[in-house]
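S.K.: with the input below, show me the fold.
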Amino acid sequence: MKRKDFTTYFKEQLQDGEKAGRVTTSTHGIYTVADDETERFGEVSGRFHYHTVEDSGFPAVGDWVVIEPYDEGRRVKIQRVLNRNTVFSRSAPGQSNKEQVIAANVDVVFVVTALTQEMNPRRLERYIEQVYESGARPVIVCTKKDLSTSLHKQLFQIEQAAPGVPVYPVNSLHGEGLELLKHELTPGQTVSLVGSSGVGKSTLMNALLEKEVQETQAVREEDDRGRHTTTHRELFSLPDGSYMMDTPGMRELQLWGNGEGNLDYTFSDIGALSAGCRFRDCRHEEEPGCAVQAAIQSGEMEVSRLKSYNKLKRERRRLELKDKYGTHRTNRMLHGPNAVKE
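M.R.: Predicted coordinates:
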């Protein structure tokens, strides 16, 4: 793997004599690390393991790491992870307040949705919010264009859910729309695919790579739900010199981070309307002169979008409190007899 994307940001973190490579796969503590010369299996060193407390501190696909070859150069020990430029994370499934890193050092995230009954604008808002939080740039890819029975309506719903985000409808099996999508690929940059199971991420990956590297399966006819074809994260080199990472389908995406300011990007339409509200601290509920409620009444905005905005805002607030006070105290603050308003 050529180091076209090994920028000054990472080079400056290396000490004299250190060698670096990039993690291309990660499975149960075994990693594949690629450098200018070759690609080798490896694992973290004992020192690394001893000093790393959080799971999010271990290498993730896309990470640049300091490596030390051993076994006559056939394997490597990972000594440390270089500071990440961007990181796409979610709250780990379950009740724990732990970060699960999905992809590291990604420039662009293709949020993939199928133009079938699977399409859910509210889920897209959640993905877009987390992409902005990661520091990457979001792009929406709408697969299975040939199966859509209301293409223009669906694209309109998607554009309303993600103002300003590029949207590309494609048919990966026949290549329709892929040439336009390729304009989002830049040599040296890394793209990650995220989305639910069955939306066609693996088929899209194969089409862009121009070869079969990912197994694909049909969705279940009775509910249009997909099977987990991709079971691990892996980084591939594309013909144009960019890199692409496929990820397993996610049943849920619990937000991570407390960057409430990113809601201003995800819900820029609500922010623009809010400037016309009579009161600067308008909650967009029953206040007189609320421009957001006026837009809902006129049909300019769906009430479900405002509900989604408020829901994500509450989640961000909970994450902020958990980070500051811990899970148990936060629960008492939000649900106890003296609960604070979010």
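S.K.: alpha carbons only for contacts and neighbour counts from here, please
M.R.: Noted.
S.K.: Lys313: what secondary structure?
M.R.: Secondary structure, DSSP: H, G, I helix; E, B strand; the rest coil: Lys313 is helix.
S.K.: enumerate every residue touching it.
M.R.: Neighbour list for Lys313: 260, 263 [criterion: CA atoms under 8 Å, 6 or more residues apart in numbering].
S.K.: what do you get for Gly259?
M.R.: Gly259 touches 133, 316, counting by CA under 8 Å, 6+ apart.
S.K.: distance of it relative to Glu125?
M.R.: The gap separating Gly259 from Glu125 is 15 Å, by CA to CA, to the nearest Å.
S.K.: can you tell me what sits against the helix or strand hosting Thr25?
M.R.: Under the criterion of DSSP states H and E, Thr25 resides in strand 19-27. For strand 19-27, the external contacting residues (CA under 8 Å, 6+ apart) are 14, 31-36, 59-68, 232-236.
S.K.: ok, and for it, which residues are buried?
M.R.: The neighbour-count check on strand 19-27 (16 or more other CA atoms under 10 Å) flags 20-26 as buried.
S.K.: following that strand, which helix or strand comes up?
M.R.: Criterion used, DSSP H and E; the element after strand 19-27 is strand 30-34.
S.K.: could you count how many residues lie near Gln95?
M.R.: Using other CA atoms under 10 Å, Gln95 has 8 neighbouring residues.
S.K.: show me the helices in the protein, by range?
M.R.: Under the criterion DSSP state H, the chain contains helices at 8-11, 46-51, 121-134, 151-161, 178-181, 201-209, 263-266, 268-274, 291-298, 303-325, 327-335.
S.K.: out of those, which gets nearest to Ile102?
M.R.: Of all those, helix 121-134 sits nearest to Ile102, with 10.3 Å by CA to CA.
S.K.: for that closest one, name the packing helices and strands.
M.R.: In terms of contact count using 3 or more CA pairs under 8 Å, 6 or more residues apart in numbering; DSSP states H and E, helix 121-134 is assigned the packing partners strand 87-91, strand 108-114, strand 137-143, helix 151-161, helix 263-266, helix 303-325.
S.K.: now do the fifth one: everything it contacts.
M.R.: Yep, that's helix 263-266 we're talking about. Identification of contacts with helix 263-266 by CA under 8 Å, 6+ apart yields 125, 128-129, 132, 162-163, 271, 309, 313.
S.K.: may I see the buried residues of it?
M.R.: The neighbour-count check on helix 263-266 (16+ other CA under 10 Å) flags 263, 265-266 as buried.
S.K.: hang on, Glu39 packs against Val33?
M.R.: Yes. Assessed by CA atoms under 8 Å, Glu39 is found in contact with Val33 at 5.5 Å.
S.K.: more neighbours: which of these two?
M.R.: Taking neighbours as other CA under 10 Å, Glu39 and Val33 compare with Val33 leading, 29 against 18.
S.K.: following up with a second sequence; could you model it the same way so I can compare the two?
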Amino acid sequence: MPLPASSKVPDRSTALASPLVPYGWDDGWQDAFRPWAARGLVPGRVIRVDRGQCDVVTPDGTVRADTAFVVPRDPMKVICTGDWAALDPEGGSPRYVRDHLPRRTALVRSGSSKRSDAQVLAANIDRAVIAVSLAAELDLARIERFTALAWESGAEPLVVLTKADLVPDPATLGHLLSDVGRTVPGVTVLAVSSADGTGLERLAALAGSGTTVLLGQSGAGKSTLANTLIGREAMEVRAVRDMDGKGRHTTTTRNLLTLPGGGVLIDTPGLRGVGLWDAGTGVDRVFAEIEEYARRCRFQDCAHHSEPGCAVLAAVDGGELPARRLESYRKLQRENQRIVAKTDARLRQEIRREWRIRGAEARAAADAKRGRLR
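M.R.: Below you'll find the predicted structure:
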């Protein structure tokens, strides 16, 4: 199907007059779109994707479009919520998305399969709100994992402790905030409640510009939070199970919605698993204090296991660094290393070599211990 030809390229001055501005359109996107505009294509932002089709906001309203022309082998290029798309002008039936503009940021996790596939959860986001319910015991390791994912995306993470009304004691709530703050250094941590309004004004101010994505497990209160920020019942909400406090999936697709005070919000389905995808930089940022200690280690390639002169192990022994933090750091580093190794043969060889060396060291230590016991 030939594309309509057009030599008309929108003038730069028209960018901020576009109906797409509330969805994040700016002069930068206007300039980036010029090659597609020259082909007669229309810009739009993807607000929902479902089974090979997507809803796209265009200058002429919201349209349903087919993504059949954008089915690449590279899963990183699959159309997702938040993308800026180039689609056919009015008149075609079906109407196709032909391409998407290069992403400024992308929230990526490893796919649920055992293959080395990536899954883009949301594109062109400015901040990632990690919703954590206070109705259940805090899982600090999971918060670290979500935050690493957010940092790696290029967005700014923000941890929101939901259902704060369930912790009426200010001292207890303060301790919980401090615990999470130490877990994600450099990240803003808020306690909010959709029931009594705690913290919502500040959260709305932070989300009042750019694109915000909501992340978290089922039952974390994401859909309730989304409805509160949007000011209407845009997302279905279900009660959590009484027996274990876990929620049921109510959001089944990623939806992009405008906020009354400005900015847009992407609500996502509850994530049971959050596998890292080449998130080394994100992990380093979450564990910034470990990286700082590591600079003082005797050896530059110190693995922080049993090496002499390891400043990280010394910090653990001295009570400066919680052992839980180091174990969580090791776990995420190993996981990230494995996913990168799936696509890097040289790194796979290096990892196997390191495993062999550590195995030999462990066996030698065990032999020496047995010799001392005789």
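S.K.: now the buried residues of helix 263-266 of structure 1 in a markdown table, with distance to Gln100 of structure 1?
M.R.: Compiled in a markdown table, those are given as follows (distance: CA to CA, whole Å):
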| residue | distance to Gln100 of structure 1 |
| --- | --- |
| Leu263 | 21 |
| Tyr265 | 23 |
| Thr266 | 22 |
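S.K.: now, which of those sits nearest Phe10 of structure 1?
M.R.: Of all those, Phe10 of structure 1 sits closest to Tyr265, with 27.8 Å by CA to CA.
S.K.: and the alignment partner in structure 2 of that closest one, how far is that from Asp196 of structure 2?
M.R.: When structure 2 is aligned by TM-score structural alignment, the residue opposite Tyr265 of structure 1 is Arg285. Going from Arg285 of structure 2 to Asp196 of structure 2 by CA to CA gives 33 Å.
S.K.: do the same with Asp60 of structure 2
M.R.: To Asp196 of structure 2, Asp60 of structure 2 is 39 Å away according to CA to CA.
S.K.: what do you get for Gly359 of structure 2?
M.R.: From Gly359 of structure 2 to Asp196 of structure 2 the distance is 55 Å (CA to CA).
S.K.: and if you look at Gly221 of structure 2?
M.R.: Distance of Gly221 of structure 2 to Asp196 of structure 2, given as CA to CA: 14 Å.
S.K.: between those two, which is the more surrounded one?
M.R.: The neighbour comparison of Gly221 of structure 2 against Asp196 (other CA under 10 Å) goes to Gly221, with 27 against 11.
S.K.: my read: the more buried one touches Ser133, true?
M.R.: Yes. Assessed by CA under 8 Å, Gly221 of structure 2 is found in contact with Ser133 at 6.8 Å.
S.K.: Asp68 of structure 2 contacts Gly52, doesn't it?
M.R.: Careful, residue 68 of structure 2 is Ala; it's not Asp. Yes. Ala68 of structure 2 lies in contact with Gly52 (CA under 8 Å); the separation is 6.7 Å.
S.K.: what about the alignment partner in structure 2 of Cys142 of structure 1, neighbour count?
M.R.: Under the alignment by TM-score structural alignment, Cys142 of structure 1 pairs with Leu161 in structure 2. Leu161 of structure 2 is flanked by 25 other residues according to other CA under 10 Å.
S.K.: give the buried residues for stretch 1-18 of structure 1.
M.R.: 1, 5, 10.
S.K.: kindly report the same for stretch 307-322 of structure 2.
M.R.: If you call a residue buried by 16+ other CA under 10 Å, then stretch 307-322 of structure 2 has these buried ones: 310-314, 321.
S.K.: which of those lies closest to Ile125 of structure 2?
M.R.: Using CA to CA, Leu321 comes nearest to Ile125 of structure 2 of those, at 32.7 Å.
S.K.: how about the nearest residue to that closest one, chain neighbours excluded?
M.R.: Excluding the flanking residues, the one nearest Leu321 of structure 2 by CA to CA, 6 or more residues apart in numbering is Ala315, at 5.3 Å.
S.K.: before we move on, what about Val46 of structure 2?
M.R.: Using CA to CA, 6+ apart and skipping residues adjacent in sequence, the residue nearest Val46 of structure 2 is Val56, 4.4 Å away.
S.K.: ok, whatever residue of structure 1 lines up with that neighbour to Glu18 of structure 1 distance?
M.R.: Aligned by TM-score structural alignment, Val56 of structure 2 pairs with Val33 of structure 1. Computed as CA to CA, the Val33 of structure 1 to Glu18 of structure 1 distance reads 15 Å.
S.K.: list the contacts for Thr252 of structure 2?
M.R.: Here Thr252 of structure 2 is in contact with 268-269 (CA under 8 Å, 6+ apart).
S.K.: try it again with 7 Å
M.R.: Taking CA atoms under 7 Å, 6 or more residues apart in numbering, we find Thr252 of structure 2 in contact with Pro269.
S.K.: before we move on, what about Ala164 of structure 2?
M.R.: 134, 191-193.
S.K.: does Arg74 of structure 1 touch Arg40 like I think?
M.R.: Yes. Here Arg74 of structure 1 lies in contact with Arg40, judged by CA atoms under 7 Å, at a distance of 6.4 Å.
S.K.: who's more crowded, these two?
M.R.: Arg40 (18 against 12).
S.K.: pretty sure the more buried one contacts Met1?
M.R.: No. When contacts are counted by CA under 7 Å, Arg40 of structure 1 is not listed as touching Met1 (11.5 Å).
S.K.: any common contacting residues for those two?
M.R.: Ala34.
S.K.: coming back round to it: common neighbours of Gly221 and Ser133 of structure 2, please.
M.R.: With CA under 7 Å, 6+ apart, Gly221 of structure 2 and Ser133 have common neighbours Thr162.
S.K.: grab the nearest non-local neighbour of the alignment partner in structure 1 of Leu138 of structure 2.
M.R.: Under the alignment by TM-score structural alignment, Leu138 of structure 2 pairs with Met119 in structure 1. Nearest non-adjacent residue to Met119 of structure 1, counting by CA to CA, 6+ apart: Thr113, 6.0 Å away.
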